[in-house]
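In: no sequence on this one, just coordinates:
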């Protein structure tokens, strides 16, 4: 591909990603103001200044307007395992701890008002919480493949994804109850260290070592 062609492709992709972010941000703002069930897809399209068919080309379901923020994380665990030089569990442990250090919202350890509002919307809306499990299932499937596939890979991936989800939800639960991220961080790190230690000890030997 010529430099011009590559540049054009890159520009189109950047414009596409901007569209995703703009429409998703617009939808989330409306949902937070009025409630998820009270806002129609047509209202979101109008606020984003696009047609309803165009919106559905980007977001097949209303719930995806909110869960777009999880899209980048869907294959994250699999990427960490494939790119890591340590054992899979050790690579994922380091990645999660780094997320806690950065207060990455995906770890639940973030007390910014906008993040708390988003988390309340997500976990407080049954349709969104149910749709989230589809993202988790795809993340689990990608991780299982990165771990070598087969029953051992699927079992390990299921345990790892569950541990990450539970750790994040516990952090969010405490912060939603009024604790500050700085107050929760020490316990969050300790819980993550313990959880990943248990994973390392309990997973099959085939997935504890380096992925071939």
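Out: Received it, and whenever you're ready, just let me know what you need. Computed from a predicted model, the values in this text were never measured in an experiment.

In: drop to CA atoms for contacts and neighbour counts, all remaining ones
Out: OK.

In: now for the helix or strand residue 6 falls within, which elements pack on it?
Out: Element membership of residue 6 [criterion: DSSP states H and E] is helix 3-34. Judged by 3 or more Cα pairs under 8 Å, 6 or more residues apart in numbering; DSSP states H and E, helix 3-34 is in contact with helix 41-48, helix 64-67, helix 113-124.

In: For these, could you give me TSV that also reports mean neighbour count and distance to residue 207?
Out: Converted to TSV, the helices and strands packed on helix 3-34 look like this (neighbours: other Cα atoms under 10 Å; distance: least, Cα to Cα, whole Å):
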stretch	mean neighbour count	distance to residue 207
helix 41-48	16	43
helix 64-67	22	30
helix 113-124	15	32
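
In: take the one below as the second:
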């Protein structure tokens, strides 16, 4: 996209959502910066690393209270501790480096890993609330994606994929669980892991397909499935 030398790009329309990032045509315009933008997008944040667990100012945009945020943070701290205990017999200190939370919600899964030497990509589904702004406010990184499409990454990029209710969501769309498993296989490194947390019937359905992909189903319990890629 080019503009004539010496000309200034116009301001974007006032009704445009500056946080919209999925399937939005690029325009040669500048989003106006106002005092309201400053208050909503940056001020009032706790310094790092306290901002990982401190309720960000924009929670109310999604109907969350500080208490709900703190509860979500504690729930995922407990779950991640259980995940790590489940994985510990199979991993070394540097086995897990690149992780992906395929449905990040508020980013509490990644926040619970702050003491681990890992890098986490937080993915927000394109058809849900755009909580990416909350993830950014927590000092984390992320992206918006539709899991009926390929994720923009090199093959064999991730050591662990965390799929929380992703397969239940796929059932409502025009793609299949098998399609998603193929995509996960593409971006998961050899000997990498998946953790699927979903309804028990969904977990049992997924488990039936793992041998065809040369994955090892290591454990199932309470709607959780841990798989390892061969």
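Out: Nice, I can see it. As the structure is a prediction and not an experimental result, all values here were calculated from the model.

In: Could I get the TM-score for this pair?
Out: Superposed pair, TM-score by TM-score structural alignment, normalised by the length of the first structure: 0.29. Supporting alignment: 105 aligned residues with a Cα RMSD of 5.7 Å.

In: follow-up on the earlier one: how about the helices and strands packed on helix 3-34 of the first structure, which one is nearest residue 79 of the first structure?
Out: With respect to residue 79 of the first structure, and counting by Cα to Cα, the nearest of those is helix 64-67 at 19.8 Å.

In: And for that closest one, what's in contact with it?
Out: 23, 24, 27, 28, 59, 122, 128, 132 (Cα atoms under 8 Å, 6 or more residues apart in numbering).

In: Skipping adjacent residues, who's closest to the third one in space?
Out: Think residue 27 of the first structure. residue 44 (5.5 Å; Cα to Cα, 6 or more residues apart in numbering).

In: ditto for the second one
Out: In this structure, residue 24 of the first structure finds its nearest non-sequential neighbour in residue 65, 4.9 Å apart by Cα to Cα, 6+ apart.

In: same deal with the fourth one?
Out: The shortest distance from residue 28 of the first structure to any residue other than its chain neighbours is 6.0 Å, reached at residue 66 (Cα to Cα, 6+ apart).

In: can you check the last one too?
Out: Across the structure, with Cα to Cα, 6+ apart as the measure, the residue nearest residue 132 of the first structure apart from its sequence neighbours is residue 67 (7.0 Å).

In: Mind listing what's buried along stretch 181-193 of the second structure?
Out: 183, 184, 185, 186, 187, 188, 189, 191, 192, 193 (16 or more other Cα atoms under 10 Å).

In: I misspoke; the intended subject was stretch 127-145 of the first structure.
Out: Applying 16+ other Cα under 10 Å to stretch 127-145 of the first structure flags 128, 131, 132, 135, 136, 139, 140, 141, 142, 143, 144 as buried.

In: can those residues go into CSV with extra columns for distance to residue 53 of the first structure and secondary structure?
Out: Output for those, formatted as CSV (distance: Cα to Cα, whole Å; DSSP: H, G, I helix; E, B strand; the rest coil):
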residue, distance to residue 53 of the first structure, secondary structure
128, 21, helix
131, 21, helix
132, 23, helix
135, 23, helix
136, 27, helix
139, 28, helix
140, 31, helix
141, 30, helix
142, 30, helix
143, 33, helix
144, 35, helix
